[in-house]
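>>> Sequence and predicted structure below; questions after.
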Amino acid sequence: MATPDNDGVRAVIWADDRLRLLDQRLLPAQTAWIEATTAAKVADAIRDMVVRGAPAIGIAAAYGAVLAARACGPDREALMRELDRLAAARPTAVNLGWAIARQRRLVEESVGDATPALLAEAVAIHEADLSANRRMGELGGALVETGDVLTHCNTGSLATGGYGTALGVIRSAYADGRIGRVYADETRPWLQGSRLTAWELIHDGIPVSLLCEGAAASLLASGRVSWVIVGADRIAANGDVANKIGTYSLAVLARHHDVRFMVVAPTSTIDMATPDGAAIPIEERPEEELLSFAGKAVAAAGASAWNPVFDVTPADLIDAIVTEVGVVEHPGLAGMHELMGQRA
């Protein structure tokens, strides 16, 4: 049964001075929690996809800094090494480096035990993300007319502090009666769409239909979809967007079929120090993720694989970037600078 605001899922929980992470590798078959007791375990959880989604990664890392401070005590050099370990866990999601930079600054400014200040900052990052997601839901939801939408990967409560980025917009628009059905790409090879997005939406009572990425063109040609709504792992200063592999092809298809394309992400995902998409580091993961499934080989013996996790969607294919401080339509360098000026 849906909660009043269609938001009944949490994946990162700090309680009783402990960090609990919902193991998203096991969903939907099993709901299991990992208790991360050290910064190293948090870094491993980020790297191994226990926790994923740029905002959730940043939140988990912020709490990881608390665990590091608790373990390192007065040894500031050891603490800084632990923060470096956390920051290096995954290279593309800018929220990770952003959160660790905030915690690192607190360590540098603190006198004595930095743990209380780091915990307060982690909680603030967590709460601000949830608040930002609700605001983005309102702003993005207002752009959606009555109809169905298509989304890619998982951008909901599982990928954030709660409510979600692109799924936050979908939740808001659904609550307002603007969306009848959500179409969700399977999102290969980790199947975040089928395992996670479908699970979240069903959990909260929102109608969802899965499709493989190869069916997206036919769906968009059918006229049933008014918007493609996705999240982001990093947005460059000119509005180019790095997101889950397959996002770029969706943007090309959407433009061809006159379907509007929306990117939803907090301003913490915007990296004004990165001039454009060509400067965004793109993570490549092991070949085995494509060559096997659930531990069983599915490819012909001897085949190799290319497994980039993200691609870059050029700004000129994006109709709107929605953040917690405002919306940039037809994004470009001027619009992004104006937006970040509002944030400041």
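Received it, and whenever you're ready, just let me know what you need.

>>> all contacts plus neighbour counts: C-alpha atoms, from now on.
OK.

>>> Let me see the ranges of the helices in the stretch 1-150 of the chain.
Ranges of helices within the stretch 1-150 of the chain are 39-47, 54-72, 76-87, 94-109, 115-141, based on DSSP state H, counting those that start in this stretch.

>>> In the fourth one, which residues are buried?
This means helix 94-109. Using 16 or more other C-alpha atoms under 10 Å as the test for burial, helix 94-109 gives Val94, Asn95, Leu96, Gly97, Trp98, Ala99, Ile100, Ala101, Gln103, Arg104, Leu106, Val107.

>>> hang on, the earlier thing: would you mind giving the helices of the stretch 1-150 of the chain as TSV with distance to Arg234 added?
Formatted as TSV, these follow (distance: least, C-alpha to C-alpha, whole Å):
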stretch	distance to Arg234
helix 39-47	16
helix 54-72	8
helix 76-87	15
helix 94-109	6
helix 115-141	16
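
>>> so of those, which one's packed in deepest?
helix 54-72 (a mean of 27; mean count of other C-alpha atoms under 10 Å).

>>> just checking, what packs against it?
strand 12-15, helix 39-47, helix 76-87, helix 94-109, helix 115-141 (3 or more C-alpha pairs under 8 Å, 6 or more residues apart in numbering; DSSP states H and E).

>>> Presented hereafter is structure B, for comparison with structure A:
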Amino acid sequence: MRSVVWSNNCLTLLNQTLLPNKVEYIECNDWQRAAEAIRRLEVRGAPAIGAAAAFALVLGARELTGLEFCKFKHKLAATAEALRQTRPTAINLFWAIDRMLGVVNRLPPNTAADTAIAALEQEAIAIAQEDRTVNEKMAAHGAGLFTTPTTVLTHCNAGALATVALGTALGVIRKAWSQGNITGVFADETRPLLQGARLTAWELMQDGIPVTLITDNMAGWVMKNKMVQAVLVGADRIALNGDVANKIGTYSVAILAKEHGIPFYVAAPVSTFDFTINSGTDIPIEERCATEVTSLGGNCVAPAGVQVFNPAFDVTPHTLISAIITEYGLLQAPYQESIKQLAALRK
């Protein structure tokens, strides 16, 4: 089941807000609907957001057919800026938009709009296809960490639903499972939107991988009772020093893992690294509406008017991370050096 599909000039997105109870697809025939899907988390997960934004720019460009190239670029840049505002934390969104605009900026000034649109479409398709390849490479590298039967704990959803295919953290789990080295997965429910309960548990069950769902505040007890031997999560942005932004609650899991002597691994493609910021303190943290906390399944679970703090992400310091799995291999401390080497490879 694919989260992002491009066909016949239409972007089709799997509506993840309805899973697992209902499988429904959203047809985006204009960039505004795609932007709304990103904002509403109907499509989510850093790589999937990046791919969706790339195709949204193609849709936006198609609305500019017939304009002279200078005006075309100006209006496309405005569309890109609107897309940037949808989700502030996941760097893949900005990476994909910048990559798409780079295609247009490299074209000669007398380029016809139709030519530019065709070039944008090919670039968006390439971004999506590369994500599949990148996930497969990450899975192979990450699976090498598991050489004996292991039960892992994961937080949020870093699977095929969060990418174009396979997944980041769940991609590694799928590969290690196929090799006989994953015996089961504990999935945190991941409040407030329950992406672990609704999405991760559902994905793993579809693959026949044993999964046990727990509430977020059970992770420490599970570790203390030696029910898991490793933690594996995805990421939304990684700083130069190796600090990692991921779904809220990841930081707590990392602290618990360190306390119990359990390795804490992060799986993320190079597109998730922000080579412009030095540490996690520079990562913008998205805050979302209070109703995500005060309501559950459409039912109010808190007193009316209560004050709510609802950050969507937290930052795990690099000192708590055992290794970062990328398509180029494993990064380990000192992360400042290994990430610099990764940046050089990317160029």
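Cool, got the structure. Model, not experiment: these values are computed from the prediction.

>>> thinking again about what came up before, of the helices of the stretch 1-150 of structure 1, which is nearest Gly335 of structure 1?
When the helices of the stretch 1-150 of structure 1 are compared by C-alpha to C-alpha, helix 115-141 sits nearest Gly335 of structure 1, at 16.6 Å.

>>> now the angle from the closest one to helix 94-109?
With axes from the mean of the first three to the mean of the last three C-alpha atoms, to 10 degrees applied, the angle from helix 115-141 of structure 1 to helix 94-109 works out at 150 degrees.

>>> which residues in structure 2 does helix 115-141 of structure 1 align to?
Mapped onto structure 2 using TM-score structural alignment, helix 115-141 of structure 1 covers residues 117-143.

>>> contacting residues around the aligned partner of Ala320 of structure 1 in structure 2?
Mapped onto structure 2 by TM-score structural alignment, Ala320 of structure 1 lines up with Ala323. By C-alpha atoms under 8 Å, 6 or more residues apart in numbering, the residues touching Ala323 of structure 2 are Phe264, Tyr265, Val266, Leu330, Leu331, Gln332, Ala333.

>>> mind running it again at 10 Å?
Neighbour list for Ala323 of structure 2: 142, 145, 232, 242, 263-267, 329-333, 335 [criterion: C-alpha atoms under 10 Å, 6 or more residues apart in numbering].

>>> Counting neighbours, which of these comes out on top?
Neighbour tally across the contacts of Ala323 of structure 2 (other C-alpha atoms under 10 Å): the maximum, 30 neighbours, falls on Gly242.

>>> Report the secondary structure state of the equivalent of that residue over in structure 1.
Under the alignment (TM-score structural alignment), Gly242 of structure 2 pairs with Gly239 of structure 1. At Gly239 of structure 1 the chain is in coil, as set by DSSP: H, G, I helix; E, B strand; the rest coil.

>>> Would you check that Gly239 of structure 1 makes contact with Thr267?
No - with contact defined as C-alpha atoms under 10 Å, Gly239 of structure 1 does not reach Thr267; the gap is 11.9 Å.

>>> Leu232 of structure 2 contacts Pro263, doesn't it?
Yes - using C-alpha under 10 Å, Leu232 of structure 2 makes contact with Pro263 at a distance of 8.5 Å.

>>> any common contacting residues for those two?
Val152, Ala254, Ala323.

>>> Just the ones of those residues in strands?
If you go by DSSP state E, the shared contacts of Leu232 and Pro263 of structure 2 have Val152, Ala323 in strands.

>>> I'd like to know which of the shared contacts of Leu232 and Pro263 of structure 2 is nearest to Val228 of structure 2.
Proximity of these to Val228 of structure 2 (C-alpha to C-alpha) peaks at Val152, which lies at 5.3 Å.

>>> Could you check how far that closest one is from Phe264 of structure 2?
Relative to Phe264 of structure 2, Val152 of structure 2 is positioned 10 Å away (C-alpha to C-alpha, to the nearest Å).

>>> Determine the residues that are contacts of both of those two.
Shared contacts of Val152 of structure 2 and Phe264 (C-alpha under 10 Å, 6+ apart): Gln229, Ala230, Val231, Leu232, Val233.

>>> counterpart of the first one in structure 1?
Taking TM-score structural alignment for the superposition, Gln229 of structure 2 sits opposite Ser226 in structure 1.

>>> So which bits of the helix or strand its match falls within are buried?
Secondary structure from DSSP states H and E places Ser226 of structure 1 in strand 225-230. The neighbour-count check on strand 225-230 of structure 1 (16+ other C-alpha under 10 Å) flags Val225, Ser226, Trp227, Val228, Ile229, Val230 as buried.

>>> and the residue most central in space within structure 1, what is it in contact with?
When structure 1 is reduced to its mean C-alpha position, the closest residue under C-alpha atoms, centre = their mean turns out to be Gly53, at 3.1 Å. Applying C-alpha under 10 Å, 6+ apart to Gly53 of structure 1 gives the contacts 46, 93, 95, 153-161, 164, 231-233, 243-244.

>>> now, which of those residues lie within strands?
Those of the contacts of Gly53 of structure 1 lying in strands (DSSP E): Asn243, Lys244.

>>> sorry, back to before: list just the nearest of the shared contacts of Val152 and Phe264 of structure 2 to Gly196 of structure 2.
Using C-alpha to C-alpha, these come closest to Gly196 of structure 2 at Val233, 11.1 Å.
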